[in-house]
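Trainee: sharing a model prediction with you, sequence too.
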Amino acid sequence: MRYFEDIEIGETRAFGEYHVTEDEVVEFAEQYDPQPFHVDEAAAADSMFGELVASGWHTAAMSMRMLVEGPDDEDERASMGSPGVDELRWHQPVKPGDTLSLRTEVLEKRLSESRSDRGYVKSRLETYNQDDDLVMSWVGNAIFERRDDE
């Protein structure tokens, strides 16, 4: 188990490989973000993107999947959830056929002042496409269980 105490400020990790399909882009958008440039190729061709692109919310969901699945060598994490994210930005559109990957850097960590069983970790998460172009970034705020309840 990877607990709060095991996480180091400045630690970086690179992981994930997520292949984006056209069917998935359209299916997600039809259900959650049905704007024309996410669901209709002809409409997308006339948009500022010039082609079908994934919803930013879909990009966030794919990134979350990679984050939860973690690196191949990572033990189970003692994650207790998250109170939210800060600074969410979509830098480039994600297109069908792209392959995404994720990089993280731990920015800070602190013990909870009111709950001795947990600590808070703030990390920058960046999602890249196969050309190493930054497509999305956010600062995540996570809650981790402490190994020792001191």
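Mentor: That came through, no problem. A quick note: this is a predicted structure, and the numbers were derived from the prediction, not measured.

Trainee: hey, let's count contacts and neighbours off CA atoms from now on
Mentor: Noted.

Trainee: dump the residue contacts of residue 63.
Mentor: When contacts are counted by C-alpha atoms under 8 Å, 6 or more residues apart in numbering, residue 63 touches 101-102, 127.

Trainee: and it, which of the three is it?
Mentor: Secondary structure state of residue 63, per DSSP: H, G, I helix; E, B strand; the rest coil, is helix.

Trainee: ok, the contacts of residue 63 vs residue 48, which is closest?
Mentor: residue 127 (22.0 Å; C-alpha to C-alpha).

Trainee: show me what the one helix or strand that closest one maps to is packed against.
Mentor: Using DSSP states H and E, residue 127 falls within strand 118-128. On a contact count with 3 or more C-alpha pairs under 8 Å, 6 or more residues apart in numbering; DSSP states H and E, strand 118-128 meets strand 99-111, strand 134-145.

Trainee: then this one, side by side with the first:
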Amino acid sequence: MKAKSPIKPSKLYWDDLNEGQNYVYGEYLVTEYELTQFAYKYDPLDFHIDAHKSKNTPFGTLIASGIHTLAINQRLSVNHVYKNWHLIAGKSMSNCRFIRPVHPNDVLTVNLTIKKLIKSNRPDRGVVELKFIVINQINLPVLKVDGEVLLLRKPPSSIQLKQDKDTI
């Protein structure tokens, strides 16, 4: 007979998170094709779309749009963190700083820290304040941004069950 393993919740609630908790995730290769295609559609400046013209800019080469870097941060966060949380919605972004350019063939990783957990006026949800730092393959930051997301709180019955279990 096999021993039963403890049941793990499939997703985390606001109540399961801790201030100071840190996640490091992703290895996202930014290809020249993706960089230019994104820029053609959303940010068609020469230094994002034209390798020849970008040589005559202060950057001297193609660089990714900052909006593209934000989108990569979002994609990695969904794939590695948000899909494991009971996420309701994004709430805000602030203090966005593009620290240095992202170039073709850069590999990006996200360092995410939970800054603060805030109870909502509504008892079924809470706000999570986040700090994102996106770094390149040589561990240099390329993007820093703060964010807030809204998460579900544990249903009252599961909180009570946990409290009952802790007292046994």
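Mentor: That came through fine. The structure displayed is predicted, hence computed values, not measured ones.

Trainee: could I get the TM-score for this pair?
Mentor: Scored against TM-score structural alignment, normalised by the length of structure 1, the superposed chains reach a TM-score of 0.94; 147 aligned residues with a C-alpha RMSD of 1.4 Å.

Trainee: average offset between the strand holding residue 127 of structure 1 and structure 2?
Mentor: Its matched residues in structure 2 lie on average 0.4 Å from strand 118-128 of structure 1 after superposition (mean C-alpha distance after the TM-score superposition for structure 1).

Trainee: between the helices and strands packed on strand 118-128 of structure 1, which gets nearest to residue 3 of structure 1?
Mentor: Nearest to residue 3 of structure 1, of all these, is strand 134-145, at 5.8 Å by C-alpha to C-alpha.

Trainee: quick one: secondary structure of the residue nearest the centre of structure 2?
Mentor: With distances taken as C-alpha atoms, centre = their mean, the residue of structure 2 nearest its centroid is residue 77 (3.3 Å). With three-state DSSP as the basis, residue 77 of structure 2 sits in helix.

Trainee: any idea how far the counterpart of it in structure 1 is from residue 26 of structure 1?
Mentor: Under the alignment (TM-score structural alignment), residue 77 of structure 2 pairs with residue 67 in structure 1. With the distance defined as C-alpha to C-alpha, to the nearest Å, residue 67 of structure 1 ends up 23 Å from residue 26 of structure 1.

Trainee: please apply the same query to residue 98 of structure 1.
Mentor: Distance, residue 98 of structure 1 to residue 26 of structure 1, by C-alpha to C-alpha: 14 Å.

Trainee: between the two, which has more neighbouring residues?
Mentor: A direct count of neighbours by other C-alpha atoms under 10 Å for residue 98 of structure 1 and residue 26 places residue 26 higher, at 24 against 17.

Trainee: skip the chain neighbours and tell me the closest residue to the counterpart of that one in structure 2.
Mentor: Taking TM-score structural alignment, residue 26 of structure 1 has residue 36 as its aligned residue in structure 2. The spatial neighbour of residue 36 of structure 2 that comes closest, neighbours along the chain excluded (C-alpha to C-alpha, 6 or more residues apart in numbering), is residue 49 at 4.8 Å.

Trainee: mean distance between the helix or strand where the match of residue 26 of structure 1 lies and structure 1 after superposition?
Mentor: If you go by DSSP H and E, residue 36 of structure 2 is part of helix 32-42. Helix 32-42 of structure 2, aligned to structure 1 and superposed, deviates on average by 0.3 Å (mean C-alpha distance after the TM-score superposition for structure 1).
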